[in-house]
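**Q** pasting the sequence and the predicted model now:
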Amino acid sequence: MPGFIDRDVETAETRIRIAVGGSGSPVLLLHGHPQTHLTWHKIAPRLAAGHTVVAADLRGYGDSAKPTGGPNHIHYSKRAMANDQVQVMHMLGFRRFAVVGHDRGGRVAHRMALDHPDVVERLAVLDIAPTATMYARTDMEFARRYFWWFFLIQPYPLPERMIGADPEFFLRAHLDGQSKTPGATSEALFAEYLRCYSDPATRHAICEDYRAAASIDLEHDAADAGKRILAPLLALWGAKGTVGQLYDVLATWRDKATDVRGRALDCGHTLQEEAPEAVLAELEAFLQQR
């Protein structure tokens, strides 16, 4: 990304790859599956005109380290993944910051806001409803559209071996199925995602991420059922995507947070690649509010 510097940050548990650019109030950008921090390439350089932007690879993804899953997939719990990013921001000198998360990154950001309310100043989640809500309301339509939520959680090594037979086919089918804007993910960007997805360690880490979401993350959510997100929350979603079509997105977040606003955008799941102008406008307005 133009104007950004790539670096590795060693946390207490792992190593996180980040790209840092701009100056001003800090904003942490967290990607989803199967992307890397480069999913923000249409937004981050412009957001950096008024903010210090940190775009990070989640543990297990991109060029971040890929630790083992551990008992009950604990090393890919959203709590562990959130702790990584809080440590990164603290090591950069930021005690409080805004966080924007798409897809899996949004789930990490959700947990971060619960575990670190003194750290998360503002929270934006892109095209997700809360994990526990989505699992609790699972029906045939959701299972059909989001089959990987149930495929990737199968015991090792079933999904890893099956995806490993043709990673490019699986990755392209996944991205094409979720995006409703042809060409939004360029071939150059796809090639970068494929470079990372071709690593067996990445594929295993991704499965561990989803296995954690269906096990230990639900335990953490149940234990915190009475806690609410205190930071102002912006929810954006694709009007043409599954989340927007199957859920009242704002209602799901108002069950979890005290201050919620947001709207649908005219796109599919990958808002930052499909509708970058609209996402940028929403984020800039939200981040300027005090």
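**A** Now that the structure is in, tell me what you want to look at. Not measured: the values here are computed from a predicted model. Numbering: from 1, shown residues only.

**Q** CA atoms for contacts and neighbours, from now on please.
**A** Will do.

**Q** so which bits of stretch 182-193 are buried?
**A** 184-185, 189-190, 192-193 (16 or more other C-alpha atoms under 10 Å).

**Q** need those residues in a markdown table (columns: secondary structure and distance to residue 204).
**A** Below are the buried residues of stretch 182-193 laid out as a markdown table (DSSP: H, G, I helix; E, B strand; the rest coil; distance: C-alpha to C-alpha, whole Å):
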| residue | secondary structure | distance to residue 204 |
| --- | --- | --- |
| 184 | coil | 27 |
| 185 | coil | 24 |
| 189 | helix | 22 |
| 190 | helix | 20 |
| 192 | helix | 18 |
| 193 | helix | 15 |
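
**Q** presented hereafter is structure B, for comparison with structure A:
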Amino acid sequence: MFFEGFSLVTQDVQGVRYRFRSGGTAPDAIFLLHGRPETHVMWHRVGPLLARYYTVICPDLHPERSPEQQVNDLLTLATITGHDKFVIVGQDYGAHLGYLTAATAPDRVQALVLMEALPAATHEGRDDMAFSLAQYNSCWFAQLHPKPESHTIPVPAEWLEKPLPAESVFAPEAVADYLSASIWQHARTVTWAAACHPIRCPVLVLWAASGRIGGWYDPVRRWCDVTSAPTEGHAINGLHFLAEEAPGDVETAISLFLEHCIPE
């Protein structure tokens, strides 16, 4: 069943309509922040697993707003839903937003899980031409017109196949939501700056074993450059969309990590 046990809610937050799913009844809360080009629905497999032990809230982000505005929105949403303290798990864009939230409100964010992301402040300037061209889209942009325009799409190609391939890791309901949602249509171009305050909560870093980030860098070491908090991490089998490629492994990694982070 899709997002079993979760309710779909729309809530006004500082004049902005936030759509999110909520499940679980435990006192400890986890906010799951999605990446690009997905929506909160990317957590439809991981969320119910975590909801056995935590209250899980999965909001759609508002990338047309500045990161600072979104941080304030998330903190307000946490207050509205009755959570003074909470954990954040974020994928790529959501990881950067989670990191900024933890730096902004260190008294509220208990732990941070960062998936498929590198700290932008220290990554800037490290991404040489070889790294950039390793991206599917970029290798086409390196060719003469009209190759870039005719071979680049903003979503994985299989999302556009009708029907979705039987071997796809993506659920049809999820892909339908990704393609119908317009949250990325007016997304702002963001340069993620270094956080103004150090991260004080424990940090878990997860990356795809067959992806680019772990192949080019030591992700844990990179995050250690920008936080003085205990930081650990490991690879998970997958290419990038870990919550859908390996939901059980993701949930296990998060749960084991949080067992030592959140006091009874």
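**A** All right, it came through fine. The model shown is predicted, which means the values in this text are computed figures rather than measured ones.

**Q** adding distance to residue 123 of the first structure, write the buried residues of stretch 182-193 of the first structure out as JSON lines.
**A** Formatted as JSON lines, those follow (distance: C-alpha to C-alpha, whole Å):
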{"residue": "184", "distance to residue 123 of the first structure": "25"}
{"residue": "185", "distance to residue 123 of the first structure": "25"}
{"residue": "189", "distance to residue 123 of the first structure": "26"}
{"residue": "190", "distance to residue 123 of the first structure": "28"}
{"residue": "192", "distance to residue 123 of the first structure": "27"}
{"residue": "193", "distance to residue 123 of the first structure": "26"}
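
**Q** quick one: which of those residues is nearest residue 278 of the first structure?
**A** Using C-alpha to C-alpha, residue 184 is the member of these that lies nearest residue 278 of the first structure, at 13.9 Å.

**Q** alignment lookup: that closest one to the second structure.
**A** Aligned by TM-score structural alignment, residue 184 of the first structure pairs with residue 169 of the second structure.

**Q** its match and residue 42 of the second structure, how far apart?
**A** For residue 169 of the second structure, the distance to residue 42 of the second structure equals 11 Å [C-alpha to C-alpha, to the nearest Å].

**Q** for residue 250 of the second structure, same thing?
**A** Taking C-alpha to C-alpha, one finds residue 250 of the second structure at 13 Å from residue 42 of the second structure.

**Q** of these two, give the one with the bigger neighbour count.
**A** Neighbour tally, residue 250 of the second structure and residue 42, criterion other C-alpha atoms under 10 Å: the higher count belongs to residue 42, 26 against 21.

**Q** hang on, isn't the more buried one packed against residue 176?
**A** No. Applying C-alpha atoms under 8 Å as the test, residue 42 of the second structure and residue 176 come out as separate, 11.4 Å apart.

**Q** enumerate every residue touching the residue most central in space within the second structure.
**A** Centroid-nearest residue in the second structure: residue 91, 1.9 Å away (criterion: C-alpha atoms, centre = their mean). By C-alpha atoms under 8 Å, 6 or more residues apart in numbering, the contact set of residue 91 of the second structure is 33-35, 114-117.

**Q** how about residue 99 of the second structure, what's its match in the first structure?
**A** In the first structure, residue 99 of the second structure lands on residue 110 (TM-score structural alignment).

**Q** how about the secondary structure of its match?
**A** With DSSP: H, G, I helix; E, B strand; the rest coil as the basis, residue 110 of the first structure sits in helix.

**Q** and the gap between it and residue 234 of the first structure?
**A** Per C-alpha to C-alpha, residue 110 of the first structure is found 12 Å from residue 234 of the first structure.
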